[in-house]
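# sequence unavailable; structure follows:
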């Protein structure tokens, strides 16, 4: 199947029930000639140990922002992974997306001092390896929906990209991605119920028991009294000035202004955001209270990309019960969890007067990266015991 029609993604049905959005029957195959992009921060575990996870998240979200801006902000399927991101684009959009990805890698090294691994591959090449890439759309709110992926193709590609296969060269030094709309002014959101739990549950092969496990875990989460979204209006607060301004200044600098000008712009934006949020001000078409409510509603705290990923605010007892259920599935599923005290978000807001702004959620102390580390450690122990 081939198609250069960029409206493929827009034509997909949108599910507003997460339990339905994770069911395999609701995913549609990407056209053969579409292209998958992948990125991840090399050495993200060490960056976490150095207290730089907010910067890692900023670079991961920056990949999505740079590609979105390069495509004129036309909707396209993407997914945020904490220390990176994956996406799919039509063949006509692939050159612009690759250029944005290469520029983001160069800029991440120069401004954030983080090395970004990047790679691209046509969907037909993934299918030649007996994997697939299928897509669904999940509406987290009336105005915002996110892509989810199934078929095993993204995971297959990620493994090979991390070995250096399909690598995309970085742009030359001085390349500037368009990071308009990328920001990180919010502070950490403390857990309401006791802890923030980062969860990854991946299939091992094509075991037919895995879909039933996903359904059961999702129902556990949806039905628990003390388990819910980690970002709420009540938990939102403007972050510490130093870190927020420094990170946003890096994003502003991508517009080509001087470092001093970027810092001034970031500081001004921070102070305006703080004032409007604290006083719940309105100006023109902007309503600070409504915007905060939309931030919470639009946050991507649960998703599926060849495996279930969730960032949950939950009670320790619920975390214990969930881990016990996952441990019982050790013979057919790989899983990892990580407990922390708070969550954090990184934002892509092309316009404060539009309602579809997106907010990428992760645990504030390592999140998905540490859950993935735990998953890999469990997988290694099982392989050694086999």
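That came through, no problem. None of these values were measured; they are calculated from a predicted model. Residues are numbered from 1 along each chain as shown.

# every contact and neighbour count from this point should use C-alpha atoms.
OK.

# for the host helix or strand of residue 135, the distance to its chain's centre please.
Per DSSP states H and E, residue 135 falls inside strand 134-139. Distance of strand 134-139 from the chain centroid (Cα atoms, centre = their mean, to the nearest Å) equals 14 Å.

# next secondary structure after it?
Counting by DSSP H and E, the next helix or strand C-terminal to strand 134-139 is strand 145-150.

# quick one: buried residues of the helix or strand just after that following strand?
Next helix or strand after strand 145-150 toward the C-terminus (DSSP H and E): helix 153-161. Counting neighbours by 16 or more other Cα atoms under 10 Å, one finds that the buried residues in helix 153-161 are 153-158, 161.

# with stretch 15-35 instead?
Within stretch 15-35, the residues scored as buried using 16+ other Cα under 10 Å are 15, 18, 21-23, 26-28, 30-35.

# stretch 323-338 too?
Across stretch 323-338, burial judged by 16+ other Cα under 10 Å covers 323, 326, 332-338.

# farthest-separated two in these?
332 and 338 (20.4 Å; Cα to Cα).

# just give the closest residue to residue 259, not the sequence neighbours.
Spatial nearest neighbour of residue 259, chain neighbours left out: residue 253 (6.2 Å); criterion: Cα to Cα, 6 or more residues apart in numbering.

# try this one side by side with the last:
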């Protein structure tokens, strides 16, 4: 039976034997691993303490929004939660994962009230400015273990400047299921509340697949599956993708393209809110700034410490096109033959009782960005498929049941 189908108690009742000490744990001091294949090594993960919390949010009916052509808004809603929390915590290292139509993040008890306020404001913002319904919850890690699951975290260094959190143990899947069931829900902040979304943008154009298609993959272990069989199946899938040029990276080595006006400029104007009380002024400001950025990137003009070419290379290096959160999550560039081989291996794993999965094919990828400083190298870039990506792969995963 899949985790999402389990009926679990809403309140924690015990501390599991796998729990970590509730003092002395700090995510930011975990040593990152640098080879993505090591995400399949249990030794890279450490337990998250029982007194920590999981912040989780997702867009209700994201599938319908994507069918209406609103994939940019859906991605922006998920990324907004991450940006809001990071800014509320003044840029401190944060364990998070972007899920396409939502996000999960893990936080210590000392940050609970701050994160609750940031997520509540994000729910209001997404409703008022993006016209979507974002549900959010704060789930105690103690409840994860009381329900028989675990939450373990590792850090993967996508580049020398950026590390992303990886999770295993079923904790995030449990949080997702409980959030969808209405448990631990956070109410929206009052009308007019706005989170601090500094740095959040979507100026890059969709990136066509140089290899033929962009494949979004979700592969999750079936409950009770043999751990070694799961590892072998996931290693096979990774091997198929890593045989592609540049390990299946969906962004070109020189970086994604910009255009003017950028396709996401109206969403960016809504992110910023009115300027001097005027939405028209804000739209004009965003267009002007986008035009200046386009000219700088087009000319490759270096301004002071800012180099467009270096920034674009950093975008590629920092992109989160591969991750692990209770299963393998990838948006990769590959040819049709490789996509067929990946699906065939997934089908075999499903028939063997090892994995359940969802995949979605499209012809481009999209990038949503959090850049607090254009001259620092630690900017984040979330990659998804341009025509449904993770959301439609998740729909197939959900339909699989199990």
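Sure, I can see it. Treat the numbers as computed from the prediction; the structure is a model and nothing was measured.

# sorry, back to before: so what does the residue nearest to residue 259 of structure 1 match up with in structure 2?
Counting by TM-score structural alignment, residue 253 of structure 1 corresponds to residue 273 in structure 2.

# try residue 145 of structure 1
Using TM-score structural alignment as the criterion, residue 145 of structure 1 maps onto residue 163 of structure 2.

# quick one: that match from residue 80 of structure 2, how far?
Relative to residue 80 of structure 2, residue 163 of structure 2 is positioned 19 Å away (Cα to Cα, to the nearest Å).

# more neighbours, these two?
residue 80 (31 against 24; other Cα atoms under 10 Å).

# the residue lying closest to residue 302 of structure 2 once chain neighbours are set aside and residue 268 of structure 2, how far apart?
Among residues not flanking residue 302 of structure 2 along the chain, residue 308 sits closest, at 6.6 Å (Cα to Cα, 6+ apart). Note on residue 308 of structure 2: its distance to residue 268 of structure 2, by Cα to Cα, is 20 Å.

# now swap in residue 206 of structure 2 and tell me
Noted for residue 206 of structure 2: a distance of 16 Å to residue 268 of structure 2, by Cα to Cα.

# now the helices for the stretch 1-150 of structure 1?
For the stretch 1-150 of structure 1, the helices defined by DSSP state H, counting those that start in this stretch cover 18-21, 44-49, 53-70, 94-107, 123-128.

# isn't residue 233 of structure 2 right next to residue 349, touching?
Yes. Using Cα atoms under 8 Å, residue 233 of structure 2 is in contact with residue 349, at 6.6 Å.

# now, of the helices of the stretch 1-150 of structure 1, which is deepest in the fold?
Stretch with highest mean neighbour count among the helices of the stretch 1-150 of structure 1: helix 53-70 (a mean of 27; mean count of other Cα atoms under 10 Å).

# which element is residue 334 of structure 1 on?
Using DSSP H and E, residue 334 of structure 1 sits in strand 333-340.

# which bit of structure 2 covers that strand?
The alignment of strand 333-340 of structure 1 onto structure 2 (TM-score structural alignment) spans residues 355-362.

# neighbours of the aligned residue in structure 1 for residue 60 of structure 2, how many?
When structure 1 is aligned by TM-score structural alignment, residue 60 of structure 2 is paired with residue 42. By other Cα under 10 Å, 16 other residues sit near residue 42 of structure 1.

# hmm, back to that, could you say which one of the helices of the stretch 1-150 of structure 1 comes nearest to residue 304 of structure 1?
Checking these against residue 304 of structure 1 by Cα to Cα gives helix 18-21 as the closest, at 8.5 Å.

# residues in structure 2 aligned with the closest one?
Counting by TM-score structural alignment, helix 18-21 of structure 1 pairs with residues 36-39 of structure 2.

# now do the matching stretch: distance to the chain's middle.
Chain-centre distance of stretch 36-39 of structure 2: 18 Å, with Cα atoms, centre = their mean.

# just stretch 251-267 of structure 2 next, same as before
Per Cα atoms, centre = their mean, the centroid offset for stretch 251-267 of structure 2 relative to its chain is 19 Å.

# quick one: residues in contact with it.
With contacts defined as Cα atoms under 8 Å, 6 or more residues apart in numbering, stretch 251-267 of structure 2 is touched by 72-73, 130, 202-207, 283, 286-287, 290-291, 294, 297, 309, 312-313, 315-316, 365.

# about what we covered before: which residues touch the match of strand 333-340 of structure 1?
213-222, 225, 230, 343, 346, 349-350, 385-390, 392-397, 400, 402.

# look up how far residue 262 of structure 1 lies from the nearest residue to residue 203 of structure 1 once chain neighbours are set aside.
Leaving aside its chain neighbours, residue 203 of structure 1 sits nearest to residue 333 (4.8 Å; criterion: Cα to Cα, 6+ apart). As judged by Cα to Cα, residue 333 of structure 1 and residue 262 of structure 1 stand 46 Å apart.

# now swap in residue 230 of structure 1 and tell me
Applying Cα to Cα, the value for residue 230 of structure 1 to residue 262 of structure 1 is 31 Å.

# repeat that for residue 194 of structure 1.
Residue 194 of structure 1 sits 38 Å away from residue 262 of structure 1, going by Cα to Cα.

# which of those two has more neighbours?
The neighbour comparison of residue 194 of structure 1 against residue 262 (other Cα under 10 Å) goes to residue 262, with 22 against 19.

# does that one touch residue 252 like I think?
Yes. In this structure residue 262 of structure 1 lies within contact range of residue 252 using Cα under 8 Å: 5.3 Å.

# check the buried residues of stretch 15-35 of structure 1 and tell me the two furthest apart.
Across those, no pair lies farther apart than 18 and 33, at 28.8 Å, counting by Cα to Cα.

# what do we get in structure 1 for residue 69 of structure 2?
Under the alignment by TM-score structural alignment, residue 69 of structure 2 pairs with residue 51 in structure 1.

# any idea how far its match lies from residue 345 of structure 1?
Counting by Cα to Cα, the gap from residue 51 of structure 1 to residue 345 of structure 1 is 16 Å.
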